[in-house]
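*Asks:* Need coordinates for the following:
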Amino acid sequence: MGHDNHTPHNTTPEPDLRSSPHSLLATKFLPPVSTHEIIARPRLLALLNAGLHRRLMLISAAAGFGKTTLLASWVRTFPPDHPPVAWVSLDAGDNAPLQFWAYVLTALEQCRPGLSPLPVASLSEIPQPSWQAVLATLINNLARQSEPLVLVLDNYEEITEPAIHALLSSLLEHLPPTLCVVLATRTDPPFSLARLRAQAQIQELRAEQLRATSEEMTAFFWSVMDLRLAEQDIQAVDARLQGWWAGMQLAALTLKEKAHPNDLLQALQGKPRALFEYLVQEVLKRQPEQVQTFLLRTSILSRLHNSLCNAVLEQQDSQLFLEEIERANLFLSPLDEQRQWYAYHPLWSSVLRAQLERTSPSEVPGLHLRASQWYAAQQMHGEAIQHALQAHEWSWAALLMEQIPRQDLWSRLEYALLPSWMEQLPREVLRERPRLCLASAQSLFWIAAPDVTESWVRDARRAWTRAHLWEEQTPMTRDAHGPEAPLHLLGEIAALQATIAGFYHGDAGATRAFCQEALTHLEEQQWAARVQMAFAQARANVSQGYVERGALQLQAEWSRIKAKGDQTLESIYWREAVWESTMAGKLHQAWQLSQQAIHALQTLEGPLPTQVCWPYTYQARILHEWNRLEEAQHLAEQAIELGEQTELLAFLPLAYTLLLRITLSQRRLEEARKASRQMEYAWRNSPSPYRAAIWSSVDQMRFWLAGGDLEQARRWAREVKLRDPLDSPLARERQDVAFAHLLLAESQADQALNLLIPLVERATVTQRWNHVLEMWLLQIQAYHMLQRQREALSLLAQAVHLGASEGYIRHFVDGGAAIAGLLSQLREQEHQKEDLPYLETLLRAFKQQPVAQPTHLESEPSSRPPQQLLDPLSAREQEVLRLLARGASNQDIAEALVVAISTVKHHISNILSKLEATNRTQAVARARALGLLSSDHLD
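*Replies:* The predicted structure is shown next:
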């Protein structure tokens, strides 16, 4: 099959892997080479050429309909002035966003240097890339192109990861006319194509177009297979095969062996089982015995190479077999011009594997193991691990995973699948490997609930203890594939436990104890763990309110971080420094530090990693304080979008708290209610009483009071008093400040003062001027309630003087009318001349306050008419959505609905596409905004 046989001119660039990561296979960038004459198919050529003016060409049909052959022959016959083609042959190993987009961006870059948003090597250095930002920059770069370009993604049915589907759908929605995406797939992609169809931006070729015509079948049998069949036989084959190209090739192979046409036609008309039996009996078993053995045993390989086949079959003549099988047209295609790598047709490969499993099941593990060992020797660790898992050689697979250097865990593309590999290990095997348990905990720290991370790190310590005891008791008999327990690994475990204790619990005592243990065991070259430990110690000081000590602890590590050039640690350093400067009341310094943080996270090409959401949020906090509310909201929403893209659970509660604060200042109470619900949902996904206290307790209280919900505020106060006090003095202080707000709302000014006075004294001693100013203003309101005007004005004068140099505004304005009246009185006093310009600024801000929007806080989102989706959710998708909103995992959903996990993933992909979301968190948030979920779905 194919196009007219004019002189081919291949416009697909040859891949240059010298500039690409070694884990990218050159053969995946090349259209497969045809092993026989190409049948002219001008009608399909016209359809493909017509589709170049649309965003998407979808070539969708079952296996064997010639999708890849058609596209390969199409691009190889392009004239010199035709748009270049970026080709990617996908496989199951590309189901991680990092791996998938690395191939796509590399293919595009090879066609148009400078088009990729950033070098693939830079992409691999970002622990959690902001794919939406990467795609936005790619789209902008494409929009600046004057010449068109074609991107072919072959075998797209191999992709099952919902995040990839969602991102590709987003790319297609915003694609400029300079790029046409071609998807060749056995099944339709699991995202909605309704919008593209409505916009006439999709060209679809399906089985009815791809089927061979009678003329094409005749040409194939005569010209390609050298079979002079009678016309009635061709018509009979056509009636049975309905233009199925793979079936035609099977027919030709068997008919050349003098099989009776009626036997073939009967098998092809039957069920898949009959076809399977026919392929085995009439194709496989007609081959010489040695060829059969070669075919069956090499069917475990997704790609075949002479050396690899020799290793798997334990022989030295595999090249001869490969050449013989290719000459015999036994569904073997070369993957490169040099014919070093080959692949079987997927249908043929599946038949061979099934036959191998049926006839020689005991051989299969050994074949996979030898393949794994060959790949390991070639330093192709990803393939080595995958075959080790298929061999069920769990210890060998675990050892290969453990051999990944710590610094490479999140920087090399081939390791993007590490979490999914670890999931395939039996639980009891994984729990015995301290290094893998630690790797799980490290990978989950920012994106999973704290108890999940803590469970893994506890398992790491227990596994280390068992392995260490075994090494001590039997030093001469250790299994070569068994777990290792060096002391420096215990140091890494303790450093992570210190981080968890400091970040999630604010437990200074536990943090320092773990740090001391880590110091005992860490080696000097383990500098990253040592820096991690320093961060934990700084957080311990902050949790006790000693901000200045925490800042000094960080500064002591800066030179080492800078010297190593570790982008991740740099981003954490800046984040912590900004936070501490903000608490110290140094807003201008915090702004400068956040600017440096953003700059440190930028690449030369422009896109930002998701971690930039932290400095964005801190800048939005400062903008809010400076009364630049619209700018603050815009930046906060940007930060939330970035955090949601990778479900950064550790970050989202902070961002939604800030959004709540901004909407309260804007007096948009309906939006504040939404932000409050989003914040509560985020805390349920990532529960941390310590961080909830220091981040959200005061703003949550202000929201309840703004809506007149005193009962909810009192209920929270009672619950806090009944629970054990938090370890962190800072967290307890923030809860007390929230109590003070409630006491003032209940006109209990004396009690509020009694509560605030010791808090102010402690915050003053520790120089947390942001908190001092906040609590002074609450004291001023209490004095005003008690008609102690002289004390109120005196303290207000101090507050004005403190706030003037840093430009504080919202602290004052959010204090309400009482503060405004007192500021007016203060302006008239002679001794305030120095701060008069600042006083005028504050009073103008009060006059610019927006009018509060009417709202009914008790109403639920579902009480409003839901907005209409272009492609509505099915009943089953609505069930899945409700379970997602409750935080259910894929396994939970599968069990609840009694379906396979693959079916759950399919439904989730559809939900993400229809809601135009890139992850579960964003989908649930948008569903609530659309009125698709009511409150009971979130409990």
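*Asks:* For the rest of this, base every contact and every neighbour count on C-alpha atoms.
*Replies:* OK.
*Asks:* what element comes up after the helix or strand hosting residue 620 heading to the C-terminus?
*Replies:* Residue 620 belongs to helix 613-625 when assigned by DSSP states H and E. For helix 613-625, the following helix or strand on the C-terminal side (DSSP H and E) is helix 629-645.
*Asks:* and that following helix with helix 613-625, angle?
*Replies:* 160 degrees (axes from the mean of the first three to the mean of the last three Cα atoms, to 10 degrees).
*Asks:* would you say residue 572 is within a helix?
*Replies:* Yes: the assignment for residue 572 (DSSP: H, G, I helix; E, B strand; the rest coil) places it in a helix.
*Asks:* how close does it sit to residue 609?
*Replies:* From residue 572 across to residue 609, the span is 13 Å (Cα to Cα, to the nearest Å).
*Asks:* just so I have it, where are all the strands in the chain?
*Replies:* Under the criterion DSSP state E, strands of the chain are mapped to 56-60, 85-89, 149-154, 179-185, 202-206, 304-305, 332-334, 341-344.
*Asks:* which residues are contacting the shortest one?
*Replies:* Residues external to strand 304-305 that are found in contact with it (Cα atoms under 8 Å, 6 or more residues apart in numbering): 298, 340, 341, 342, 343.
*Asks:* hmm, 7 Å instead?
*Replies:* When contacts are defined by Cα atoms under 7 Å, 6 or more residues apart in numbering, strand 304-305 is touched by residues 340, 341, 342, 343.
*Asks:* same thing with the third one?
*Replies:* The contact list for strand 149-154, computed with Cα under 7 Å, 6+ apart, reads 68, 83-90, 178-185.
*Asks:* Proceed likewise with the subsequent sequence, for comparison:
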Amino acid sequence: MAPSLLRTKFHKPILGDRILLRPRLMQRLDDALAAKVTLVTAPAGYGKSTVVGSWIDALARSASTAQPVRHVAWLSLDEEDNHFPRFLLYLMAAINTCCPHCCQDVSQLVQERTDATIEMLTTVIINGLAQQEIPLVLVLDDLHRVNDAAIFAFLARLVEYAPPQLHLVLISRVDPPLPISRWRAGGFLSELRLHDLGFSRGETAEFLRGHLDQEPPATLIDTLHRRTEGWVVGNWLALLALRGRTDYAEFALHFEANAGRYAADYLVDEVLSAQPPDVQRFLVSTAILNRFCTELSAAVLQIDSDQAQAQIAYLARVNLFLIELSTPAFWYRYHHQFQDMLLSRLQMRYGQAAIAVMHRRAAAWLAAHKLIGEALFHLAAIPDHDAVADLIEQQRVNTLNELAFWELETWLNQVPQPLLNQRAHLLVGMAWVKHDRVDNEACRVLLDRARTLLEQESASLSDMDRQVLTAELSALELSTEAAMHPETSLALIRQSWALLRRNLAHAHCSVVLSLAYASQQLGELGFALEIVRATLAEAPAWPLVAQCRIAHAAGFFYFCSGNSAEAVQQFQQNLVLAKQHNLAVIGIISRHGLGAVADVHNRLEEAEEHHLHVVNRPYLTSGRDAVVDMYGLIGLYARRGEPEKSRPLVEQLKEEAQLMGKSFFLEQVTALQAYVDLTCGDVKRALGWALGTMHHDMETTADRIPAIRTRILLADGSDACLALADQSVQRLIKFYTGSHVWYRQVEALILLALVREKQADPEAATAHLAEAVELAVPKGGVGLFTGYGAIMLHILRRLRQQPASSKLAALVLTVLDADEEIRPQNTRTPSLPEPLTERELEVLELLAGRYTNKEIA
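*Replies:* All right, here's what the predicted structure looks like:
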């Protein structure tokens, strides 16, 4: 779920009806649409945003005539956006204002997948934009306010591969660190710079004539143009200073006489001195605010709202550089150059203590209205680091419950390290950030510091704080310490849950999920379900994304316990919520769960639908779920006699894996390619991969390499390959038994039975398959026995002769017979592999003897 976004950042400055029309610049911007990028750069006050805003208005007016229709997305950047995840979140929200269904996955990726690469993110965005029928003009205003290298790496790649539907407009005071020379040489770039934006003498004269009551004398025009050098804000300041005067020549004379002073200083002083004292106070006091409304400005100045609204109305009426940020008017800001000038006057008129009070008042109002980032900005400006730490402590749990790890990290980075080391809440918050990134080493260091601090400060903490922090530390320890004894782990889980349950309203979903999944991994499924069911019942005020995560865990635990009906209900409810609230990750993991249930129960069409959704969006779960779902699709298409349908899907996954740069994903996709080769009859090619892949320790049930390798070795059927298959399947048995995921245990038992059958040990094969049948069939898992061909039928028919398993075996045989009936008659039979050479047989024997590659060489 997205954190609160400032919607005013998506509005271009609202222009008055008295701005100077500049046809030459409008034509330049029209012509620039033929390029990929328009770069508008000049120092502050040259009207960059105004010119682009005027052009956007002109585009809208001409859309119904000669010009084609174009969407326009506007994003005004500030210093808080100098963090790539936040920048991208705002960028997607800006695009969403005019293209609501474009790139909808990216926001979820930014918030929930901290491992998402720039290459992957830009690819998702570019593909989304390429599907838009209406061209998009994307404007990034005040780009100079950010300097995060990741932002500019993203923009460079976006421009390089941008579809023709996208035109990017960059507005900045300085040239951004982008490949401008290459863009220029490649014809990608159009530019407006200082010499283009400054007023010519003719435009200066036209500007004055349009706003003064009398014809401006030539001396005034010449003096103003010479002194301001076409500076647009300088002309506006001069115009404001001329208000109420009738002797324009005298003003020009005084302006010329003060040539030694910076023109802006002279003009600002002239403008301010002409304002009533209360207006002057309002201007310089509200200059600390990057945006303000009536209530916020009233809080800073300690005046009532009516007075504040009257001051704002006056500033708007006299055009004192006030820019409306919303329609109807609610939020405002000053022109950035004018704000800088006002801030210098603030420093002259008030002491640091008085300014600090203003910042503190602003922070209090903003925090009360859940604008935490802006509140922290004002506390840091004082600076009051203790207050910054206090506010982050208050917001830590809410932020973690929104899964906004990147936002919490941004806040925590504002706290000096010595102070961070003195705050247990903040240390634990940073530990969760590191845990989310799977940086276990950094997480453990933070845990040690927090635990020591908690022991030292225990007496000063409330019971609730102490209990929640203790439970969080235990949950993190369980997640990062693999060597803990099971009995110790279970005791720690139960102790932590007892502390947490009475304080669920003050906890977050990550700690609950850590305890629940740790319970499941110890085989305590009943206790895991107790944790998540109690949380769903007792924490209804949690954010929707947190509740969905807990509900998904409940679905998984129900499935692991054999209660598929309850599992499907949880997954289906989450899928409905995901569609209603655009929770892309929740939607994909829900479909992953539903696809797994459909596979187990042999519901092929339903399984295919869910698997395809997951496979087509692998980036939402770092590729892990997509690997499992693709494995299911390969088997499904093979059963239908359409094995080649899998190949383009796996090739697509390979491209995604390369973009994501995840070694696990890349290795799994290579295995999936070999599995496709096997189902398409190319056993030798598949065997080449299997023999080149050594044993490795499994860490997750998403690892499909051992199962695929075993299937391929079984297909070869030589003694050496069967010996290797035996080793591989024994590892599967050990891992899946410890994972307490019954349907994976069944899969391993089936593969073991097949190995024994091919090793001419029918008694052992029948016994292992009986164990699989007894585990799976009472849970409805008949689909797990499909796709293995005649060898499975042979063992099952033998099993049917045994009284203890005859009924269960008969049920499975009924399903397999039906499965054979729907298989197309032209199903391709895998060709036999070419005979191995003596050298290859020798290598196989050595592999079966568990020699290493080096020893074999």
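*Asks:* quick one on the thing from earlier: neighbour count winner among residue 572 and residue 609 of structure 1?
*Replies:* Shown here are residue 572 of structure 1 and residue 609; by other Cα atoms under 10 Å, residue 609 has more neighbours (24 against 17).
*Asks:* Kindly state which residue of structure 2 is aligned to that one.
*Replies:* Residue 609 of structure 1 maps onto residue 584 in structure 2, with residues paired by TM-score structural alignment.
*Asks:* so its match sits right up against residue 108, yeah?
*Replies:* Yes: contact criterion Cα atoms under 7 Å: residue 584 of structure 2 and residue 108 qualify, at 6.3 Å.
*Asks:* Mind putting the strands of structure 1 into a markdown table with distance to residue 397 of structure 1?
*Replies:* Below are the strands of structure 1 laid out as a markdown table (distance: least, Cα to Cα, whole Å):
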| stretch | distance to residue 397 of structure 1 |
| --- | --- |
| strand 56-60 | 36 |
| strand 85-89 | 26 |
| strand 149-154 | 29 |
| strand 179-185 | 31 |
| strand 202-206 | 41 |
| strand 304-305 | 21 |
| strand 332-334 | 30 |
| strand 341-344 | 25 |
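*Asks:* residue boundaries of the helices in the stretch 1-150 of structure 2?
*Replies:* Under the criterion DSSP state H, counting those that start in this stretch, the stretch 1-150 of structure 2 contains helices at 23-32, 48-62, 84-96, 104-112, 118-130, 149-160.
*Asks:* So for residue 378 of structure 2, which of these sits nearest?
*Replies:* Proximity to residue 378 of structure 2, assessed across the helices of the stretch 1-150 of structure 2 by Cα to Cα, is greatest for helix 84-96 (18.8 Å).
*Asks:* okay, the angle between that closest one and helix 104-112?
*Replies:* Using the same axes, to 10 degrees: helix 84-96 of structure 2 against helix 104-112 is 160 degrees.
*Asks:* Residue 337 of structure 2 touches residue 43, doesn't it?
*Replies:* No: the criterion here is Cα under 7 Å, and residue 337 of structure 2 misses it with residue 43 at 9.3 Å.
*Asks:* what residue of structure 1 is the furthest out?
*Replies:* Taking Cα atoms, centre = their mean, the residue of structure 1 most remote from its mean C-alpha position is residue 830, at 59.5 Å.
*Asks:* Would you check how far apart residue 99 of structure 2 and residue 361 of structure 2 are?
*Replies:* Where residue 361 of structure 2 is concerned, residue 99 of structure 2 sits at a distance of 38 Å (Cα to Cα).
*Asks:* before we move on, what about residue 277 of structure 2?
*Replies:* 22 Å.
*Asks:* list the contacts for residue 587 of structure 2?
*Replies:* 574, 575, 578, 579.
*Asks:* which among the contacts of strand 304-305 of structure 1 gets closest to residue 660 of structure 1?
*Replies:* Residue 660 of structure 1 lies nearest to residue 343 out of the contacts of strand 304-305 of structure 1, by Cα to Cα, at 55.9 Å.
*Asks:* what's around the closest residue to that closest one other than its chain neighbours, how many residues?
*Replies:* Closest residue to residue 343 of structure 1 apart from its sequence neighbours, by Cα to Cα, 6 or more residues apart in numbering: residue 303 at 4.9 Å. Residues near residue 303 of structure 1, counting by other Cα under 10 Å, number 16.
*Asks:* in terms of contact, does residue 303 of structure 1 touch residue 345 like I think?
*Replies:* No: the pair residue 303 of structure 1 / residue 345 is not scored as a contact, 10.7 Å apart, by Cα under 7 Å.
*Asks:* Trace residue 421 of structure 1 over to structure 2, please.
*Replies:* Under the alignment by TM-score structural alignment, residue 421 of structure 1 pairs with residue 411 in structure 2.
*Asks:* ok, now how distant is that match from residue 375 of structure 2?
*Replies:* Distance of residue 411 of structure 2 to residue 375 of structure 2, computed by Cα to Cα: 11 Å.
*Asks:* With neighbour numbers in mind, choose between the two.
*Replies:* residue 375 (24 against 18).
*Asks:* Tell me the counterpart of the more buried one in structure 1.
*Replies:* Taking TM-score structural alignment, the alignment pairs residue 375 of structure 2 with residue 384 from structure 1.
*Asks:* Is that match in contact with residue 376, as I believe?
*Replies:* Yes: counting by Cα under 7 Å, residue 384 of structure 1 touches residue 376, with 5.2 Å between them.
*Asks:* Could you tell me which helix of structure 1 is the longest one?
*Replies:* helix 450-473 (DSSP state H).
*Asks:* thinking again about what came up before, which of the helices of the stretch 1-150 of structure 2 sits closest to residue 4 of structure 2?
*Replies:* Closest approach to residue 4 of structure 2 among those is made by helix 84-96 (10.4 Å; Cα to Cα).
*Asks:* returning to what we had before: compare the helices of the stretch 1-150 of structure 2 and report which one is nearest to residue 607 of structure 2.
*Replies:* Closest approach to residue 607 of structure 2 among those is made by helix 104-112 (22.5 Å; Cα to Cα).
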